[in-house]
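> quick one, what's the 3D model for this:
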Amino acid sequence: MRVLSGRELNRALLARNLLLERSTLDVVAATEHLVGLQAQEPQEPYVGLFSRLADFDPVAASDLLESRRVVRTLMMRRTIHLLSAADCLGLRALHQPMLEQRMRGVLRTRLVGVDEEELREAGTPLFVGEARQLAEAGRALADRWPGAVARDLGDALSSLVPLVQVPPRGLWRQAGPARNTTISTWLGQDVPTTGGSGAIAAESLVLRYLRAYGPAASADVRSWSGLAGLPAAVKNLLPDLVTYRDERGRLLLDVPDGLLPDPDTPAPPRFLPAFDNAVLGYDDRSRIIDDADKGLSILGARYLLVDGRVRATWTTRVDDDATTVLVISPLGGLTRAEAGDDVDAEAEWLLTFLTSGGGHRIEWAAA
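Take a look at the predicted model:
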């Protein structure tokens, strides 16, 4: 069985995740190809799309939220993702058991005596009319369960009831509270049941993951999706998949037409937003980040890829003179000279995108 080196896996990830060359896909098609962008920080998906798409227009992308072609909703790993409307509808039934299981893992000891079905039945109508914050819905039900905290009741409802966060939350350069309404209210369609028309099957999800993130082990698919019940889907697919080994001996699954670029293909620098699935989408993240730096993801670090790997983090600040400063903090001894002029050029482009051409500069923190 062919063994794929870490560099081969890195270039495959970059190519399939639209990071080796900016894509001409439109925003909806790119979002569906990536099976969503993690989006608990509302402005971060715009950076993720900027780094992947040619001629990306954030205003047009923002308009897609208002026109309901893309939505913000809980999905993979019980985290907020930016998804197409079709994927929001199609993926919910598959992820519903995981969302509830993870909710219980967090809230079980804080919701003693709260019946989930009763909470779901009582809570759903609260989101059908005017969109509301989760804690607000929890307060509306507090008298029914006086031993529970309203915030926890609202948190539980975010998993029990299929919801979307509505604008202005998530619009480009706008802020707004996380107000929610039901998916069916917002999109005008009921969420398909498992196996129903429009529902996305586990096998289809695995194939889509491999096309955007593969080759990968079944543990990687599980880590990305949060779904535990995938062995049957993998078993069903296996006769039609190709397999490899990585340098750690793990069995890797792949679609037959999956991109495998030459490992010597040059990789341009790319700035990734916080919680980007190019990094989080694996159990073994060694193809893109050193083990010593994995913990930075928990802190919401934004990453700079140099030669395809995480070599720095980045942040922005606004100085007293209204200058936007992009601060690059190297990892693993990266120097500005080693990073090369291409990093400064990409940083300039990112700053122009973030500031609409306003005053800005690049600053490298001490290594």
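
> only C-alpha atoms for contact and neighbour calcs from this point on.
Fine.

> strands of the stretch 251-367 of the chain, start to end?
Applying DSSP state E, counting those that start in this stretch to the stretch 251-367 of the chain gives strands spanning 251-254, 270-272, 302-306, 309-318, 324-330, 360-364.

> which helices and strands does the last one pack with?
Going back to what we said before, that points to strand 360-364. Applying 3 or more C-alpha pairs under 8 Å, 6 or more residues apart in numbering; DSSP states H and E, we find strand 360-364 packed against strand 324-330, helix 341-355.

> the structure of the following sequence is requested for comparison with the preceding one:
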Amino acid sequence: MLTTRALGRALLARQHLLERTDRPPAELIRHLGGLQAQAAPQPPYLGLLSRLDGFTPDRLSTLIEQRAVVRIALQRGTIHLVTAEDCLTLRPLLQPVLDQALRTTYGKRLAGLDLAALAAEARSLVEERPRTFQQLGPLLAASRPDRDPAALAQAARCLLPLVQVPPRGLWGRGGPAAHTTAEAWLGRPLDPAPALDDLVLRYLAAFGPAGPADLKKWSGLSGLGPVLARLAPRLRTFRDEQGRLLHDLPQAPRPAEDVPAPVRLLAPFDNLLLSHADRGRVLPERYRGRVMTQNGIVLGTLLVDGLVAGTWRLTAEQDVVVQPFGPLAPADREGAEAEARRVLAFAGGEGSVRVEAPA
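As a prediction, the model looks like this:
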């Protein structure tokens, strides 16, 4: 049996939040299965900053410009920053997630439409030159005047592996989300035979121990229980405090629950908070509503002793403001201030660091 606290320590160890690493950014991005990147451009950069020693913004911006990493809709149908190789492998595996999103959100508005013809036309248009959805929708509607241009553009997003091209996602620059296909951008086809087994094993390496409900929460895919069952001879099994069966890689780190966990500032939308059915290993239930807003925003969070204990933000004035949920011990306050100064130095701002009174 693994306690909730022990599960939290295992997760932090695999996420390099107990000890930072000097691994190359692209290698860490692959290990993590990508970084949530729905909001541009800060979250992926801040997510790497919390985990990497010596990380600077140009190291990720260069990877984006060199097409070594890309922004594309993947897990849960949301935009993730992944390596080029993972883009080509993960998108086919996660296509059912996009198909379901299309049916659920736009099914009625697309009823009776020839989706194959729509996808072919959209591919031609975005491979001619990258286009925003505001540009793509009206072009697709020109021959479909009875259809909603926004729905047509979103159909293209789900039907095609569309990547967002620079300057979108570049630190200090940015731009509108213009899209082309992964095949055109990377000059290679999608993986014709990706393996769900590999997806599950990689999830466990970065987020385990875990069960089928956790895999579904992270990926958006249903029906992964049989994959875990097939892999069972290669895995170890545990129970959590509620008696749920969890699977894990035999050699994956599982530190003792009393291993110290340093203060960290997690990026907004960090997958640490989004990849388990029971987030209690890092996010106390009483704080969920203060971190995850009703309109789908996930705030940057303060980790103290391995648990969410507050929020933080980098303001337009380049101040780093930390808002704890309760009183901080002197050492934890010092840790929060040190992490905030680290963010400030990373952002290159002239602002200040402020730890506010508990809210």
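
> which one of the strands of the stretch 251-367 of the first structure lies nearest to residue 155 of the first structure?
Of all the strands of the stretch 251-367 of the first structure, it is strand 302-306 that lies closest to residue 155 of the first structure, at 26.5 Å by C-alpha to C-alpha.

> now the angle from the closest one to helix 341-355?
Inter-element angle recorded for strand 302-306 of the first structure and helix 341-355: 150 degrees (by axes from the mean of the first three to the mean of the last three C-alpha atoms, to 10 degrees).

> against the second structure, where does strand 302-306 of the first structure fall?
Aligning strand 302-306 of the first structure against the second structure (TM-score structural alignment) gives residues 300-304.

> how far is the matching stretch from where the chain is centred?
Taking C-alpha atoms, centre = their mean, to the nearest Å, one finds stretch 300-304 of the second structure lying 17 Å from the centre of the chain it belongs to.

> hmm, who's touching that stretch?
261-270, 291, 308-313, 322, 324, 332, 336 (C-alpha atoms under 8 Å, 6 or more residues apart in numbering).

> repeat that with 6 Å
For stretch 300-304 of the second structure, the external contacting residues (C-alpha atoms under 6 Å, 6 or more residues apart in numbering) are 263, 264, 265, 266, 267, 268, 308, 309, 310, 311, 312.

> greatest separation within the residues you listed: which pair is it?
263 and 268 (16.0 Å).

> number of residues surrounding residue 138 of the first structure?
As a burial measure, residue 138 of the first structure scores 24 neighbours (other C-alpha atoms under 10 Å).

> just confirm it is within a helix.
Yes. Read with DSSP: H, G, I helix; E, B strand; the rest coil, residue 138 of the first structure is one of the residues of a helix.

> isn't it right next to residue 149, touching?
No. Using C-alpha atoms under 6 Å, residue 138 of the first structure is not in contact with residue 149; the gap is 7.7 Å.

> of all the helices and strands packed on strand 360-364 of the first structure, which one is nearest residue 21 of the first structure?
Short answer: helix 341-355, nearest of those by C-alpha to C-alpha, at 13.0 Å.

> related to what we said a few turns ago, most neighbours per residue, which of the strands of the stretch 251-367 of the first structure?
With neighbours taken as mean count of other C-alpha atoms under 10 Å, these reach their highest mean count in strand 270-272, at a mean of 25.

> before we move on, the earlier item: export the strands of the stretch 251-367 of the first structure to a markdown table and tack on distance to residue 261 of the first structure?
Shown next, in a markdown table, are these (distance: least, C-alpha to C-alpha, whole Å):
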| stretch | distance to residue 261 of the first structure |
| --- | --- |
| strand 251-254 | 14 |
| strand 270-272 | 18 |
| strand 302-306 | 17 |
| strand 309-318 | 16 |
| strand 324-330 | 27 |
| strand 360-364 | 32 |
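
> among those strands, which is nearest residue 195 of the first structure?
Of all the strands of the stretch 251-367 of the first structure, strand 251-254 comes closest under C-alpha to C-alpha, at 24.4 Å.

> the closest one aligns to what range in the second structure?
Using TM-score structural alignment, strand 251-254 of the first structure corresponds to residues 245-248 of the second structure.

> the residue lying farthest from the centre of the first structure and residue 309 of the first structure: what is the separation?
In the first structure, the greatest distance from the average C-alpha position (C-alpha atoms, centre = their mean) is reached by residue 143, at 36.0 Å. Going from residue 143 of the first structure to residue 309 of the first structure by C-alpha to C-alpha, to the nearest Å gives 52 Å.

> helices along the stretch 201-350 of the first structure, start to end?
Along the stretch 201-350 of the first structure, counting by DSSP state H, counting those that start in this stretch, helices occupy 202-213, 218-225, 231-237, 277-280, 336-339, 341-355.

> cool, and the stretch 1-150 of the second structure?
According to DSSP H, counting those that start in this stretch, the helices that the stretch 1-150 of the second structure contains are 4-14, 25-31, 42-49, 57-65, 84-106, 115-128, 133-141, 149-159.

> how far is the shortest one from where the chain is centred?
It stands for helix 25-31 of the second structure. Averaged C-alpha coordinates place helix 25-31 of the second structure at 13 Å from its chain's average position (C-alpha atoms, centre = their mean).

> equivalent range in the first structure for it?
So helix 25-31 of the second structure sits over residues 27-33 in the first structure, by TM-score structural alignment.

> list the buried residues for the matching stretch?
Neighbour-count burial for stretch 27-33 of the first structure, counted by 16 or more other C-alpha atoms under 10 Å, picks out 27, 28, 30, 31, 32, 33.

> same check, this time on stretch 59-69 of the second structure
60, 61, 63, 64, 65, 67, 69.

> how about residue 12 of the second structure: what's its closest non-neighbour residue?
Leaving aside its chain neighbours, residue 12 of the second structure sits nearest to residue 18 (5.7 Å; criterion: C-alpha to C-alpha, 6 or more residues apart in numbering).

> is it true that that neighbour touches residue 263?
No. Here residue 18 of the second structure lies out of contact with residue 263, judged by C-alpha under 6 Å, at a distance of 9.0 Å.
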